[in-house]
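Trainee: For reference, the sequence and a predicted model appear below.
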Amino acid sequence: MKLVAITSCPNGIAHTYMAAEKLAKAAEKKGHEMKVETQGSIGVENELTPEDIENADGVIIAADKQVDKSRFHGKRVLEVSVTDGIRRPEELIAQFERNEVPVYAEQVASAKLKSITEVKKERSQKQNPIYRNLMNGVSYMIPFVVIGGLLIALSLAIGGEPTEKGLVIPQGSIWNNILNVGVASFTFMVPILSGFIAVSIADRPGLAPGMVGGYIAANGSFYGSQAGAGFIGGIIAGFLAGYIVKAIKRIRVPQMIQPVMPILIIPLCSSLLVAAIFIFVLGQPIAGIMEGLTSWLNGMQGASKVVLAMILGAMIAFDMGGPVNKVAFLFGSAMIAEGHADIMGPIAVAICIPPLGLGLATLLNKSKFTNEEREAGKAALAMGLVGITEGAIPFAARDPLRVIPSIMIGSMVGAVIAMLSGVADHVPHGGPIVAVFQAVDNVLMFFVSIIVGMIVTALLVNVVKKPVDVEN
């Protein structure tokens, strides 16, 4: 067969390319041809041409964010999460071999003929749409947080002058201008998050009302609050705008009005509705929640800090870039803009411990790992240095009951040390790479936390794993 595929994950870094590689190798192993289009952080690569699609016997979409399927009408289309593309590529291809994948255009029409029970069952098997929509917004938001965090960190590190109140950048200096650019980048964070959540729900008509809602959510002056509704408000605004636009799109209008619906009526009506709901109903309560969260974080001492670090470290390691990991990552990223880079610090440590710890484990005790795992260990070490947790996936896929608890404990230990040491990270990323860009406060303890965590992981894995066969 000739197959085509698309892979895409929320961050567009590791999962996107790992799934592409796994699918291509599985197809080759089974004697099929496959071309894989990747929709990563740098854009579309190896793009599928009309000829590729026309000649294809089937399409696999392994993605955790919105992918345009309109070009695949009339083709057999199988939609799965990007994790499925990594973990069970041969099983996905086998579904085409058994002719079990329906034609995309027929899926929409035939759904009406199915019983309610069948439809609900199918929906439950698919990925949670709320998670998919949220991650679509997060994937577009991250670059703005990275730019803002790095510029602010660099301007303070290089241009800051120590005073009684901490580092202060002199007014009128070049570093003050760079600081202002970083702050400007942060102001885009919530509107971008909201706008692209709405786009994921309602397509392009959702962008304007989503961004307008996000801007209002981030500016408490609209609803008489000193503090804005922050990232929580931005998420709610995005979903609110998306579903309002989706509802308006379903309204039947005269044919003469249809051309102006997407460019005038839908954006105008939905933006006014979202603004009104936020200004008069949701703004102040959500701002109150954010103020309470900020006060709680500011008041954390001792045991409460340890508990938070343990929870975040465990979440980061648990599914290595999956939904649970992304929830903790989103929380840490949002807290940077709220002035709590010390929350992202433990997360940045926990992010790199699983791959670094497992890479170290393969070096300490080769008898516990196959040749393939030892090679994966080298790659894991490299991925850990640049903060890609997914480097641990090959090990967890082979032996989840032993590997996952080991990396969770290692990440928890590292995160706790970082939290108690006051390690802060001003960019939403992890691993030693962030220290290179001077984005980390208390660099020494940042590295101590990572080293201790990776040693704990390595030792635990080697204790619980059984020796492999001599042949391996």
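Mentor: Yep, it's here.

Trainee: use CA for all of it now, contacts and neighbours both
Mentor: Noted.

Trainee: Residue most distant from the centroid, the chain?
Mentor: Met256 (41.7 Å; CA atoms, centre = their mean).

Trainee: ok but that one is inside a strand, no?
Mentor: No. Per DSSP: H, G, I helix; E, B strand; the rest coil, Met256 lies outside any strand segment and is coil.

Trainee: ranges for the strands of the stretch 151-300 of the chain?
Mentor: In the stretch 151-300 of the chain, the strands defined using DSSP state E, counting those that start in this stretch lie at 161-163, 166-168.

Trainee: Is it possible to get TSV of those that adds distance to Gln39 and mean neighbour count?
Mentor: Formatted as TSV, those follow (distance: least, CA to CA, whole Å; neighbours: other CA atoms under 10 Å):
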stretch	distance to Gln39	mean neighbour count
strand 161-163	43	11
strand 166-168	41	13
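
Trainee: Could you export these as a markdown table, including distance to Gly357?
Mentor: Shown next, in a markdown table, are the strands of the stretch 151-300 of the chain (distance: least, CA to CA, whole Å):
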| stretch | distance to Gly357 |
| --- | --- |
| strand 161-163 | 37 |
| strand 166-168 | 35 |
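
Trainee: out of these, which comes closest to Arg204?
Mentor: Checking the strands of the stretch 151-300 of the chain against Arg204 by CA to CA gives strand 166-168 as the closest, at 42.2 Å.

Trainee: Name the residues that touch that closest one?
Mentor: Applying CA atoms under 8 Å, 6 or more residues apart in numbering, the set of residues contacting strand 166-168 from outside is 156, 160-162.

Trainee: and what of stretch 324-331?
Mentor: By CA under 8 Å, 6+ apart, stretch 324-331 touches 138, 312, 315-319, 344, 347, 428.

Trainee: mind listing what's buried in the one helix or strand Ala20 maps to?
Mentor: For Ala20, the host element (DSSP states H and E) is helix 14-29. Using 16 or more other CA atoms under 10 Å as the test for burial, helix 14-29 gives 14-27.

Trainee: next, the one to line up against it:
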Amino acid sequence: MKFVAVSSCPTGIAHTYMAAEALEQAGAAAGHQVVVETQGAAGSTPIDPAVIADADGVIYAADLEVKDKDRFAGKPFVDVGVKKAVHDPNAVVAAAVAAVESARAAGVPTGPVAPAAPVTKVDTNAGAGTRIRQWLMTGVSYMIPFVAAGGILIALGFMLAGVAWPGGEGAVEVTKIPLADLVAGFDPLSLQHWSAVLFQTGALAFGFLVPVLSGFIAYAIADRPGLVPGFVGGAASVAVGAGFLGGLVTGFLAGGVALWISRWKVAKGVRGVMPVVVVPLLSSLVVGVVMLVLIGKPIASAMTSLTDWLTGLSGANAILLGALLGAMMGFDLGGPVNKVAYTFAVTGLSVQGLADDATQFKIMAAVMAAGMVAPLAMALATVVRKNLFTHSEQENGKAAWLLGASFISEGAIPFAAADPWRVIVSSVVGSSAAGAVSMALGAGVRAPHGGIWVLPLMSTFWAFVVAIVVGTVITAGLVIALKSMRPSPVVAAEQRADAALAA
């Protein structure tokens, strides 16, 4: 059979492309052709309409709503989350085959109905906790690119400022150059001006962090009617100093209010102006009043207390926090727990005026180091004890070197899917150790992503490298020890087959 498929995940990075590769390989192994369109952070190249027309069925391996879904209307389909395609692609392909055969037997092809393209795939039949997580992850997924771009530009600006100003005062001086002065009298030959441009551009990108988070949480709840009050609420949160916590509150508040107002039963003559005037006007008014008058001040006080607590962390408390965040990063390898730890770290980067050795930057370094451990450890283990892994895992290990080095925790997912408890236990222990060591040695980074590629932007970069090495060695050693106690029957079967072929 011939299938077309679409893969996407909330962040649009690792899971999107891993699902595509897994489906293509599983389809080929079963004698079918699978052509996948990846709707990831880098954009997507639409499948040729002729290929779609020739396809027997469709596979949706998506956690976001599929773009231009009407292209596939009328085709038998299966709709699964992206993790299902990564963990068990054979079952997904088998389900797609069954769907096609069922449609043929019934004589009536069935296909998806194209909805009004919500931003995220929220299961309305799921429990309240699941839906809240899906709404939150939508906001986080749209926030992360702003954080990554802004954080790296700010870090580059500070690095350049360290060269432009003698005496180590660059990190302070670069923030004193007003944006208006740069616009009015930029000197292309001035290293100081270039560092200020990088810093100011990054700061502008960072300025969208809370409004984007709030806006897209509201969008996930109420679709387009939630965008305006969500962004307004996020901007109000920034204005009163409520920051990230305020953005979370206004996102859910704006989504709920906009959804409620959009469901009002109104006269026909008013329906046309509801989405463009009434809903954004009333919902923005409600959210603005609530944030500016009622809850903004207490949330701002809570944010100030959190910042002061983080800034005051030292010694054993800082090490314990690094160990906890590291364990969270290694637990589900790009899943909700991992994203909570990552989001906690990146929001600390938005606090301006911090010294390079501030605890917020140390937390970011600890989280990044911990997130790199699992894929690097799996890659190392496949080299040290090749005979404990299948041929497929050995190939995945080669790719895991680059994924781990680039701070893409999802590179360890194929190993965790094949052997969950041994890999996850090892990952949690090693990642926790990496986070603790990073905090203890004082590694810090202003960039929220990049792995080894942002080493020049780090303070005490050697401490970051040591933390990764320690965590990687611990995780790889544990995996090898646990697998050696009870070797995989799949690996044993492959080894017998190899021996038979050699004979």
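Mentor: Okay, I see it. These numbers were taken from a predicted model, which means no experiment stands behind them.

Trainee: Looking at neighbours, which among the contacts of stretch 324-331 of structure 1 is most surrounded?
Mentor: Within those, most neighbours by other CA atoms under 10 Å means Ile347, with 38 neighbours.

Trainee: Show me what it aligns to in structure 2.
Mentor: Residue correspondence to structure 2 (TM-score structural alignment): Ile347 of structure 1 is matched to Val367.

Trainee: quick one: Met329 of structure 2 from Leu455 of structure 2, how far?
Mentor: Distance, Met329 of structure 2 to Leu455 of structure 2, by CA to CA, to the nearest Å: 20 Å.

Trainee: got it, and Ser427 of structure 2?
Mentor: Counting by CA to CA, the gap from Ser427 of structure 2 to Leu455 of structure 2 is 23 Å.

Trainee: Provide the secondary structure category for Pro355 of structure 1.
Mentor: helix.

Trainee: of the buried residues of helix 14-29 of structure 1, closest to Leu150 of structure 1?
Mentor: Ala14 (21.6 Å).

Trainee: ok, the closest one - contacts?
Mentor: Per CA under 8 Å, 6+ apart, neighbours of Ala14 of structure 1: 388, 390.

Trainee: Could you check which residue of structure 2 pairs with it?
Mentor: That one, Ala14 of structure 1, aligns with Ala14 by TM-score structural alignment.

Trainee: Val307 of structure 1 now?
Mentor: So Val307 of structure 1 corresponds to Leu320, using TM-score structural alignment.

Trainee: Name the next helix or strand following the helix or strand that contains that match along the chain.
Mentor: Using DSSP H and E, Leu320 of structure 2 falls within helix 315-331. Heading C-terminal from helix 315-331 of structure 2, the first helix or strand you meet, by DSSP H and E, is helix 336-349.

Trainee: equivalent range in structure 1 for that following helix?
Mentor: So helix 336-349 of structure 2 sits over residues 323-336 in structure 1, by TM-score structural alignment.

Trainee: post-alignment, that stretch versus structure 2, mean distance?
Mentor: Superposed on structure 2, stretch 323-336 of structure 1 shows a mean distance of 1.0 Å to its aligned residues (mean CA distance after the TM-score superposition for structure 1).

Trainee: Stretch 354-364 of structure 1 now?
Mentor: Stretch 354-364 of structure 1 sits 1.1 Å off on average (mean CA distance after the TM-score superposition for structure 1).

Trainee: what does that stretch contact?
Mentor: 317, 320, 368-369, 373-374, 376-381, 383-385, 388-392, 395, 407-408, 410-411, 453-459, 461-462.

Trainee: repeat for stretch 370-381 of structure 1
Mentor: 355-356, 358-360, 362-363, 366, 391-392, 394-395, 468, 472.

Trainee: now swap in stretch 67-77 of structure 1 and tell me
Mentor: 53, 56-61, 101-106.

Trainee: Quick check: end-to-end length of that stretch?
Mentor: Span of stretch 67-77 of structure 1 from end to end, CA to CA: 12 Å.

Trainee: do stretch 262-270 of structure 2 as well
Mentor: Stretch 262-270 of structure 2 end-to-end distance (CA to CA) = 12 Å.

Trainee: for stretch 98-116 of structure 1, same thing?
Mentor: By CA to CA, the extent of stretch 98-116 of structure 1 from end to end equals 26 Å.

Trainee: Hmm, the match of Val307 of structure 1 is touching Ala436, no?
Mentor: Yes. At 6.5 Å, Leu320 of structure 2 counts as touching Ala436 under the criterion of CA atoms under 8 Å.
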